[in-house]
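1. What follows is a predicted structure for the sequence shown.
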Amino acid sequence: MLELLRSKITAITTSAKETDAKLQEICDLLKESVAHYDWVGFYFRNGTKEELKLGPYAGAPTDHTIIPFGKGICGQVAVSNKNFVVPDVQAQDNYIACSITVKSEIVVPLFVKGKNIGQIDIDSNTPDPFTEKDERFLEFVNEEVAKFIEA
């Protein structure tokens, strides 16, 4: 399933649309196409501040439009520069609950020219659904996104 989405992601990222339109289309595609992707969004560094700002997303609205570095899963990825897979959000001390239905989360940093400028964040209402295939696929998505963000 994820392999089939690669060509669709590339088609979106190489289109002539504006950056936010491309990001929104990616979020919509992933949420609609992958059963355990219940909320898909991008967070980006908020200028020079040590915080993340919510960008395009697909799923239920969230109050978490600004996340300080180090806070929650997203904030930790902003500092660690590493993927973070959370099989059970209830087991995480430093977790920011977006919805009581969320059971697991995956966050993959987005690098442009070697610098962490943001991340893709996916919440799932399914316990422990994320595999290494999800990680590799989301790394691919971010590599494709980086190509048009740095252009």
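-> Yep, it's here.
2. drop to CA atoms for contacts and neighbour counts, all remaining ones
-> Fine.
3. biggest helix in this protein by residues?
-> As assigned by DSSP state H, the longest helix anywhere in the chain is helix 132-149.
4. where's that helix relative to the chain centroid, distance-wise?
-> Going by C-alpha atoms, centre = their mean, to the nearest Å, the spacing between the C-alpha centre of helix 132-149 and its chain's C-alpha centre is 10 Å.
5. other SSEs contacting it?
-> helix 2-13, helix 19-33, strand 104-112, strand 115-124 (3 or more C-alpha pairs under 8 Å, 6 or more residues apart in numbering; DSSP states H and E).
6. Is it possible to get those out as a markdown table so that each row also shows mean neighbour count and distance to residue 90?
-> Converted to a markdown table, those look like this (neighbours: other C-alpha atoms under 10 Å; distance: least, C-alpha to C-alpha, whole Å):
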| stretch | mean neighbour count | distance to residue 90 |
| --- | --- | --- |
| helix 2-13 | 15 | 27 |
| helix 19-33 | 19 | 23 |
| strand 104-112 | 25 | 8 |
| strand 115-124 | 22 | 13 |
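7. Next one for the comparison:
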Amino acid sequence: MNLEELNPQIETVIINSQLDLDSKLYAICELLEKHVNHYDWVGFYFKNGNKEELKLGPYVGEPTDHTIIPFGKGICGQVAVSNENFVVPDVSAQDNYIACSITVKAEIVVPIFVNGENIGQIDIDSKTPDPFTKADERFLEFICEKVSGLL
């Protein structure tokens, strides 16, 4: 299934009035992990109140100890500071990478903005080396834009 084919399913989750915010985010994670072969861990991190750190939200994949990530630390922490997408084709080549699992080979993180402020991000880990394309970035930007409308 190509990524754009998932857009209507993402829209359906977003507008589902039967689900609360966390349930919608979890459903998005499940949808991505199930339908995109190279998405092995899918989760959301959000700014933790007024603290300079991210707090783990809904996710699908192996459990992680990284429930709190300081700004600037790891790929997610760097995106919290840079406000830009970060695509990592090979996590072993990154000095500031926080290893979640030895099986993770690549990562992509895309920020979520509300009123111009970076309030969170979607984080995808892959066991496949260098799997992410511009299509992944555009797709995840679409999701982040839809999620920002919920916040």
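-> Good, I have the coordinates. Everything numeric here is computed off the predicted structure, so don't read it as measured data.
8. For residue 86 of the first structure, find the nearest of the helices and strands packed on helix 132-149 of the first structure.
-> Among these, strand 104-112 comes nearest to residue 86 of the first structure, with 5.1 Å by C-alpha to C-alpha.
9. how about the closest one, which residues of the second structure does it hit?
-> With TM-score structural alignment applied, strand 104-112 of the first structure matches the range 106-114 in the second structure.
10. what's the mean gap between that stretch and the aligned bit of the first structure?
-> Stretch 106-114 of the second structure, aligned to the first structure and superposed, deviates on average by 0.3 Å (mean C-alpha distance after the TM-score superposition for the first structure).
11. Now distance to residue 69 of the first structure too, for the helices and strands packed on helix 132-149 of the first structure, in a markdown table please.
-> Rendered in a markdown table, the data for these read as follows (distance: least, C-alpha to C-alpha, whole Å):
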| stretch | distance to residue 69 of the first structure |
| --- | --- |
| helix 2-13 | 27 |
| helix 19-33 | 22 |
| strand 104-112 | 13 |
| strand 115-124 | 11 |
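12. Of all these, which one comes closest to residue 93 of the first structure?
-> strand 104-112 (13.5 Å).
13. Tell me who's in contact with whatever residue of the first structure lines up with residue 65 of the second structure.
-> Structural correspondence for residue 65 of the second structure with respect to the first structure (TM-score structural alignment): residue 63. Residues counted as contacts of residue 63 of the first structure (C-alpha atoms under 8 Å, 6 or more residues apart in numbering) are residue 98.
14. let's see 10 Å
-> Going by C-alpha atoms under 10 Å, 6 or more residues apart in numbering, residue 63 of the first structure touches 54, 97, 98, 99.
15. could you flag which of these are buried?
-> Among the contacts of residue 63 of the first structure, those buried by neighbour count (16 or more other C-alpha atoms under 10 Å) are residue 54.
16. Out of the contacts of residue 63 of the first structure, the closest to residue 116 of the first structure would be?
-> Distances from residue 116 of the first structure to the contacts of residue 63 of the first structure, taken by C-alpha to C-alpha, are shortest for residue 54, at 15.0 Å.
17. my guess is that closest one contacts residue 44, does it?
-> Yes. Shown here, residue 54 of the first structure and residue 44 form a contact pair, counting by C-alpha atoms under 10 Å, at 6.5 Å.
18. Pull up the overlap in contacts between those two.
-> With contacts taken as C-alpha under 10 Å, 6+ apart, residue 54 of the first structure and residue 44 have 66, 67, 118, 119 as neighbours in common.
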